[in-house]
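*Asks:* Just to be clear, the model below is a prediction. Sequence and coordinates:
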Amino acid sequence: MKKEIGSEFWTVEQTAEKQHLFNAFKRNQRFFLSGRTALDFLIKNIKAKKPIRKAYLPSYCCHSMIQPFLDNDIEVIFYEVLIKENKLMIKVDPNVECDLFYTIQYFGFVDEQLDDFIRKIKQQGKLIVEDATHSLFTAKAFHTEADYVFASLRKWTGLPGGALVWSNETLYAPASKTDSNKAYIEKREAAYRLKRRYIEGEPIEKKAFLTLFDEAEQMLDKDYRGYGCGQEIQEQIEHLDIAKIKKNRQENAAFLCEKLRFCKDIELLYKAVKQDTCPVFVPIIVKKHQRDPLRAFLIQQNIYCPIHWPISPMHKLNVGTEALYKNTLSLVCDQRYEIEDMTSIVNAIIQFFERK
């Protein structure tokens, strides 16, 4: 088998028994094609009951989470998320004029800064939407005060699609198109099959499956609204091997944090992995504008670490908030890998800085 770390998945970890994953949430639930499809639905669900003119979003987020608000004619304003003293600082004005507050627990690590903001905003009667994509398998997956919660499962494993919305509120008709976007799903599944064959050592050109993944994303960008989640994907979600996903990620992330905490050229955005935390990635701050050179060096070692997130014209950034986008790198820690692979990541990072 080829040894690469990171990039797109090629397998889905499954168990024979149905997991009843989200019964503990005790909320109304709906399945959707993708995270942005789910967000678009819940925005429509809210607007059917009350007007939403202005949404308050974090400056640090994916453009695909801004798009559904704009597509529903909602003005977006941002609260600052930035690095201060090598820590993530969230600056929310609880008194800002808005109808909806959007929050994220980044990378699966519980951030107590948010608790006080959410309580104050809830007291003012404003709606709270929580993006639980990163925190879905952390014990505190979301705040109980959240009116609506959604999450994308695709970030966690090799599912071609799949996202959910939860709410104590009534969720109206789930989607205008009850089937998933068939062309998109088929494109991603074809890409997974090719990547699996590549990883298993067959003479497959990487460009073949990378092109398919890229084409699928372009399809979703153009046509993401109103799609449900096919029955086959729902079955896969309900049989996910969550025990393996949690165990491997916790162990891998804890190892990375332990081995890199003394590396003077980087800072861990979160210093340790608590027992009830399940990270989606381990984010680091790379000092002295070395993020892009480090990432390029890791790619040379067949280690593919993503950047959260690409800056788009939809983002409204200042010098402080832009620095977070330009200096952070997300280290891979997922269930495909063991401690041996994490050692390769640590050694490559140390080697890069020793060359300087």
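*Replies:* In hand now; what should we look at?
*Asks:* contacts, neighbours, all on C-alpha from now
*Replies:* Noted.
*Asks:* for A183, helix, strand, or coil?
*Replies:* Following DSSP: H, G, I helix; E, B strand; the rest coil, the label given to A183 is helix.
*Asks:* hmm, who's touching the top strand by length along the chain?
*Replies:* Across the chain, the longest stretch assigned as strand under DSSP state E is strand 75-84. Residues from elsewhere that reach strand 75-84, judged by C-alpha atoms under 8 Å, 6 or more residues apart in numbering: 53-60, 66, 69-70, 88-93, 316, 320-324.
*Asks:* Could you identify the helix or strand that succeeds it?
*Replies:* strand 87-91 (DSSP states H and E).
*Asks:* still on that earlier bit, the longest strand of the chain: how far from the chain's middle?
*Replies:* 18 Å (C-alpha atoms, centre = their mean, to the nearest Å).
*Asks:* mind listing which of the contacts of strand 75-84 are in helices?
*Replies:* Judged by DSSP state H, the subset of the contacts of strand 75-84 located in helices is 66, 69-70, 320-324.
*Asks:* From P68, how far off is the nearest residue in space to I104 that is not next to it in sequence?
*Replies:* With C-alpha to C-alpha, 6 or more residues apart in numbering as the criterion, I104 has its nearest non-adjacent residue at 5.1 Å, and that residue is D131. Distance of D131 to P68, computed by C-alpha to C-alpha, to the nearest Å: 13 Å.
*Asks:* just M342 next, same as before
*Replies:* Taking C-alpha to C-alpha, one finds M342 at 36 Å from P68.
*Asks:* where exactly do the helices run in the protein?
*Replies:* Under DSSP H, the chain gives helices at 35-47, 63-71, 113-123, 182-199, 206-222, 231-238, 242-260, 291-300, 319-327, 339-354.
*Asks:* List of residues touching stretch 137-147?
*Replies:* 105, 108-110, 115, 118-119, 122, 127-130, 132, 135-136, 149, 167-169, 246, 276-279.
*Asks:* what's H308 in contact with, if anything?
*Replies:* H308 touches 61-62, 325, 328-330, counting by C-alpha under 8 Å, 6+ apart.
*Asks:* Second structure follows, compare the two:
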Amino acid sequence: MEGYLKPIGGEFWFDLNMISSEIDNFKENDEEIYLDGGQSAIKFIIENMDVREDEYILLPSYLCLDIVNVFIENNIKIAFYDVNRKLEINAESIMKNIENYNVKAVFFIDYFGFPHSEDTIRFFNNLKNREIIIIEDAVQSLWFNPRNFFIGDYVFNSYRKFIPIDGSIVLTKYDIKAKYDRSDSSKYYELVNTARSCKMLFQEFHIGTEDNYLKLFDKAKKEYLNREKSIFKIMPKSKKLLSNINIDNIKNIRIDNYRYIYNRLKNNENIKIIFGENLLKDNIPLGFPILINNRDEIRKSLMMNSIYCPIHWNINHSFVPLSFKDSHYLSSHVLTLPIDQRYTSKDMERLVDNLLFYI
């Protein structure tokens, strides 16, 4: 197609190369709950913990505000603890909150799919010994079975961050009290799956238009935000597709792309790399996060070349106080470079060449 430039980033589309009927990722056990996504997972955890009116949940000051909204909508008292520019958790900040509030649980994030330090893991294990519940957000890593570094009393994920399929696993050893016995009846799935199919036809066969699938994704997002706030179990079709995902192929491509970008950028003085390639172990990362000045201007320039880099995350001072300076710094400086299974080394070369041109 004349003038066509392959997009890097943006919403996922269906790719049959990801699927194999010979693969079965799910190994059913009593400690796993299968839900339709991350928001259902958080709501399930809230209900299952049976939080009292005087109890607080501690949240990291650097997070997706959709998480905050779920707690607020469920009338849960929250307080924030500090996270530094290296995305390391400030244990002292957590302890101050524990002194000031009746803390039921601490919620933490495995940022971009990377595990925390051994000191942080020991700290959380000590909190568990004090009967404080630990909730581990492992949304930014792709997994089907528990990772060695998981330590949460509750651990959950969200597949649509990595592949064009909705679903979530919640891991817990607690007895199950929350109900999740029905599927979503909104139009969201119809819209989002139609959008994914239209994007596949456009990307693979140049059928249709870019504007067509973008409008469908926008409608799907609005439907997702406006749907009933409930706990929905995973759709049977989604679970079947997820079970057949070739996770090893996805892992290899993502790690190769991560290492390529790392080696191209590691000596650049204008770019701060948060996670080194030495941390690529049992995890499958979401993307390649960097810290740069003039982030928003550079991001717009990349978009002009069909490179779409997401931001994780824009935090709002009305939710997260400005006193959490490092978190607000991260919010205005982090750029996530796509590394996913849709892209070859040539795509990564184009991405990095464009980035370096604008830095």
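*Replies:* Structure's in. What do you need? If you're wondering where the values come from, they're calculated on a predicted model, not measured in any experiment.
*Asks:* what does K120 of the first structure align to in the second structure?
*Replies:* By TM-score structural alignment, K120 of the first structure lines up with N126 in the second structure.
*Asks:* circling back: reformat the ones in helices among the contacts of strand 75-84 of the first structure as CSV; add neighbour count and distance to K155 of the first structure.
*Replies:* Shown next, in CSV, are those (neighbours: other C-alpha atoms under 10 Å; distance: C-alpha to C-alpha, whole Å):
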residue, neighbour count, distance to K155 of the first structure
I66, 21, 18
F69, 21, 21
L70, 13, 23
G320, 13, 27
T321, 19, 24
E322, 18, 24
A323, 15, 24
L324, 20, 21
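*Asks:* circling back: kindly provide the distance from the residue nearest to I104 of the first structure to Q105 of the first structure.
*Replies:* Counting by C-alpha to C-alpha - D131 of the first structure and Q105 of the first structure are separated by 8 Å.
*Asks:* can you check S344 of the first structure too?
*Replies:* Taking C-alpha to C-alpha, one finds S344 of the first structure at 28 Å from Q105 of the first structure.
*Asks:* Neighbour count for those two, which is higher?
*Replies:* Q105 (23 against 16; other C-alpha atoms under 10 Å).
*Asks:* Which position in the second structure pairs with that one?
*Replies:* Q105 of the first structure maps onto D110 in the second structure, by TM-score structural alignment.
*Asks:* Using a markdown table, lay out the helices of the first structure together with distance to I311 of the first structure.
*Replies:* Formatted as a markdown table, the helices of the first structure follow (distance: least, C-alpha to C-alpha, whole Å):
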| stretch | distance to I311 of the first structure |
| --- | --- |
| helix 35-47 | 17 |
| helix 63-71 | 8 |
| helix 113-123 | 24 |
| helix 182-199 | 24 |
| helix 206-222 | 16 |
| helix 231-238 | 30 |
| helix 242-260 | 26 |
| helix 291-300 | 14 |
| helix 319-327 | 7 |
| helix 339-354 | 25 |
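*Asks:* now for these, which one comes closest to N23 of the first structure?
*Replies:* Nearest to N23 of the first structure among the helices of the first structure is helix 231-238; the distance by C-alpha to C-alpha comes to 10.8 Å.
*Asks:* Show me what F150 of the first structure lines up with in the second structure.
*Replies:* Using TM-score structural alignment, F150 of the first structure pairs with F156 in the second structure.
*Asks:* excluding its backbone neighbours, what's nearest its match?
*Replies:* Using C-alpha to C-alpha, 6+ apart, the closest residue to F156 of the second structure is V170 (4.4 Å).
*Asks:* can you count the residues close to that neighbour?
*Replies:* V170 of the second structure has 24 nearby residues by other C-alpha under 10 Å.
*Asks:* who touches the corresponding residue of the first structure for it in this structure?
*Replies:* Under the alignment by TM-score structural alignment, V170 of the second structure pairs with V165 in the first structure. Residues near V165 of the first structure by C-alpha under 8 Å, 6+ apart: 29-32, 38-39, 42, 148-151.
*Asks:* Verify the stated contact: L298 of the first structure with D292.
*Replies:* No. The pair formed by L298 of the first structure and D292 falls short of the contact definition of C-alpha atoms under 8 Å, at 9.9 Å.
*Asks:* Please identify which of those two sits among more neighbours.
*Replies:* Between L298 of the first structure and D292, counting by other C-alpha under 10 Å, L298 is the more crowded of the two (20 against 15).
*Asks:* Which residue lies closest in space to the aligned residue in the first structure for D326 of the second structure, excluding its sequence neighbours?
*Replies:* When the first structure is aligned by TM-score structural alignment, D326 of the second structure is paired with G320. Take G320 of the first structure and drop its neighbours on the chain: the residue closest to it by C-alpha to C-alpha, 6+ apart is L82, 5.9 Å away.
*Asks:* And that neighbour, how close does it get to L269 of the first structure?
*Replies:* For L82 of the first structure relative to L269 of the first structure (C-alpha to C-alpha), the value is 11 Å.
*Asks:* What of I345 of the first structure?
*Replies:* From I345 of the first structure to L269 of the first structure the distance is 17 Å (C-alpha to C-alpha).
*Asks:* Those two - which one has more neighbours?
*Replies:* With neighbours defined as other C-alpha under 10 Å, I345 of the first structure and L269 compare such that I345 has more, 24 against 20.
*Asks:* ok, the closest residue to the more buried one other than its chain neighbours - how many residues close by?
*Replies:* Nearest residue to I345 of the first structure in three dimensions, chain neighbours excluded: I303, at 7.2 Å (C-alpha to C-alpha, 6+ apart). As a burial measure, I303 of the first structure scores 22 neighbours (other C-alpha under 10 Å).
*Asks:* which position in the second structure aligns with I303 of the first structure?
*Replies:* Counting by TM-score structural alignment, the partner of I303 of the first structure is I307.
*Asks:* Its match and G9 touch, don't they?
*Replies:* Yes. Shown here, I307 of the second structure and G9 form a contact pair, counting by C-alpha under 8 Å, at 6.1 Å.
*Asks:* how many other residues sit next to the aligned partner of L42 of the first structure in the second structure?
*Replies:* Under the alignment (TM-score structural alignment), L42 of the first structure maps onto I45 of the second structure. Using other C-alpha under 10 Å, the number of residues around I45 of the second structure comes to 24.
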